[in-house]
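>>> please find the sequence and the predicted model below.
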Amino acid sequence: MNKFAFLVAILPSLVFTEIVPVQECQTGPLPTSVDVIGCSKLPCKLSRGQEAVVYVDFRPASDASALRPSVFATVLGVTVPFSLPEDWQNACDWLVGTRCPLTAGEDVMYVLRLPVQKTYPPVAVDVELRLIDQAEQVVSCFVVSAKVV
């Protein structure tokens, strides 16, 4: 990959985000880093009526020809699936500086966009992201603490 193109692709994440600590999932390996735009400490504030943008750096342990996001929200001890818009269902479309298929050990950046509806109540929430490959194996997974404001 052209080093200049890669630098241009990741520059927004270097300027506007900070790496935040995340929790490990029971279902898969942690990403290399997670950067939430506008979040410098936990819980990350998710503003109603806006999109939360998360840059996820990871290295797949095996080759992946397809990738899809699976998001869950845990509020007051109850975990529910979080539906992403249809055009965000293919994680391969939201990779920065690379495309599917992915090679084992490759450094990959995925951009997760979460719509935070105005109707959501102001509440603490744990957001879990699983990136799942064509064999339904979890390639990377993390949980981040947030608060809807």
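That came in fine, so what should we check first? Numbering: from 1, shown residues only.

>>> please make it C-alpha for all contacts and neighbour counts, starting now.
Will do.

>>> now do the helices in the chain.
3-16 (DSSP state H).

>>> what residues are up against the residue positioned nearest the centre of the chain?
With distances taken as C-alpha atoms, centre = their mean, L112 lies nearest the centre of the chain, 4.3 Å away. By C-alpha atoms under 8 Å, 6 or more residues apart in numbering, L112 lies in contact with 53-56, 94.

>>> one more pass at 10 Å, please.
With contact taken as C-alpha atoms under 10 Å, 6 or more residues apart in numbering, L112 is in contact with 36, 51-56, 69, 71, 84, 88, 91, 94-95, 129.

>>> next one: T74
Shown in contact with T74 (C-alpha under 10 Å, 6+ apart): 80-82, 124-128, 143, 145.

>>> ok, so what distance separates it from T119?
Using C-alpha to C-alpha, to the nearest Å, T74 is found at 17 Å from T119.

>>> comparison target, given below:
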Amino acid sequence: MSKYTFVFLFALFGLILCEIYEFEECFKADDDEAPDHYNCNVTAVRISPCPDYPCKVKRGRKAVVELDFTPLVDVESVENDVYWASPEGDLEWQGLYKNACTNTECPLKNGVSQSYTYSVDIDKKVPTRSYDIKWGLKNGDQIKCCALIKIVIKK
């Protein structure tokens, strides 16, 4: 088998395991209505195991969320910033650890694209329903990346 065939098959296997997922950015960094600290763009979201849209995850299971993003400023460190976007207001997703540098390389460099990966346990007590989740990274008012993703929690 040639070297190129092996690389192609390896890449294809990766695509099968983790689908590129539909998402909206909470704001684009160049959006006039974006707050000043939205100076980062999310370019892709992958959720595993989620071959369908919206992502359906069973309670008591793990889901892996991956974000590809490009910061537009240098930042030493970032925190996980995850919320349920409810009609009554955003509610923080409890139980996630804050230090996102364990999930991506820090410091972040202006214009350098990178990936972030977080494996989350879906608690058995989470109500079954559809959720709009704002999943992102932040560092105070220095930087914020955010993708709005839809998930369905099932029994």
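The structure has been received and is ready for your questions. What you are looking at is a predicted structure, and each value in this text was computed from that prediction instead of being measured.

>>> re the thing from before, which of the contacts of L112 of the first structure count as buried?
Neighbour-count burial (16 or more other C-alpha atoms under 10 Å) applied to the contacts of L112 of the first structure gives 36, 52-56, 69, 71, 88, 91, 94-95, 129.

>>> closest to V149 of the first structure among the residues you listed?
A52 (11.8 Å; C-alpha to C-alpha).

>>> isn't that closest one right next to G38, touching?
Yes - using C-alpha atoms under 10 Å, A52 of the first structure is in contact with G38, at 8.8 Å.

>>> overlap in contacts of the two?
With C-alpha under 10 Å, 6+ apart, A52 of the first structure and G38 have common neighbours 44-46.

>>> I'd like those residues laid out as JSON lines, including distance to E106 of the first structure and neighbour count.
Listed next are the shared contacts of A52 and G38 of the first structure as JSON lines, based on distance: C-alpha to C-alpha, whole Å; neighbours: other C-alpha atoms under 10 Å:
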{"residue": "C44", "distance to E106 of the first structure": "28", "neighbour count": "22"}
{"residue": "K45", "distance to E106 of the first structure": "31", "neighbour count": "21"}
{"residue": "L46", "distance to E106 of the first structure": "30", "neighbour count": "26"}
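
>>> distance to A61 of the first structure added to the residues you listed, as TSV?
Output for these, formatted as TSV (distance: C-alpha to C-alpha, whole Å):
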residue	distance to A61 of the first structure
C44	28
K45	31
L46	31
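
>>> which of those fall within strands?
Counting by DSSP state E, the part of these found in strands is 44-46.

>>> L102 of the first structure: which of these is nearest?
C44 (29.7 Å).

>>> so what does the closest one match up with in the second structure?
Counting by TM-score structural alignment, C44 of the first structure lines up with C55 in the second structure.

>>> could you do D35 of the first structure as well?
When the second structure is aligned by TM-score structural alignment, D35 of the first structure is paired with R46.

>>> quick check: its match vs T104 of the second structure, distance?
Separation of R46 of the second structure from T104 of the second structure (C-alpha to C-alpha): 15 Å.

>>> same check, this time on E79 of the second structure
10 Å.

>>> next one: V45 of the second structure
Distance of V45 of the second structure to T104 of the second structure, given as C-alpha to C-alpha: 14 Å.

>>> got it, and K3 of the second structure?
29 Å.

>>> mind listing the strands for the first structure?
If DSSP E is used as the criterion, the strands of the first structure fall at 17-19, 23-24, 33-37, 44-46, 50-58, 67-75, 78-82, 95-96, 108-116, 124-133, 138-148.

>>> any idea which of the contacts of L112 of the first structure is closest to P29 of the first structure?
Once C-alpha to C-alpha is applied, the member of the contacts of L112 of the first structure that ends up nearest P29 of the first structure is L129, at 11.3 Å.

>>> need the counterpart of that closest one in the second structure.
In the second structure, L129 of the first structure lands on W135 (TM-score structural alignment).

>>> that match reaches Y83, doesn't it?
Yes - counting by C-alpha under 10 Å, Y83 is a contact partner of W135 of the second structure at 6.6 Å.
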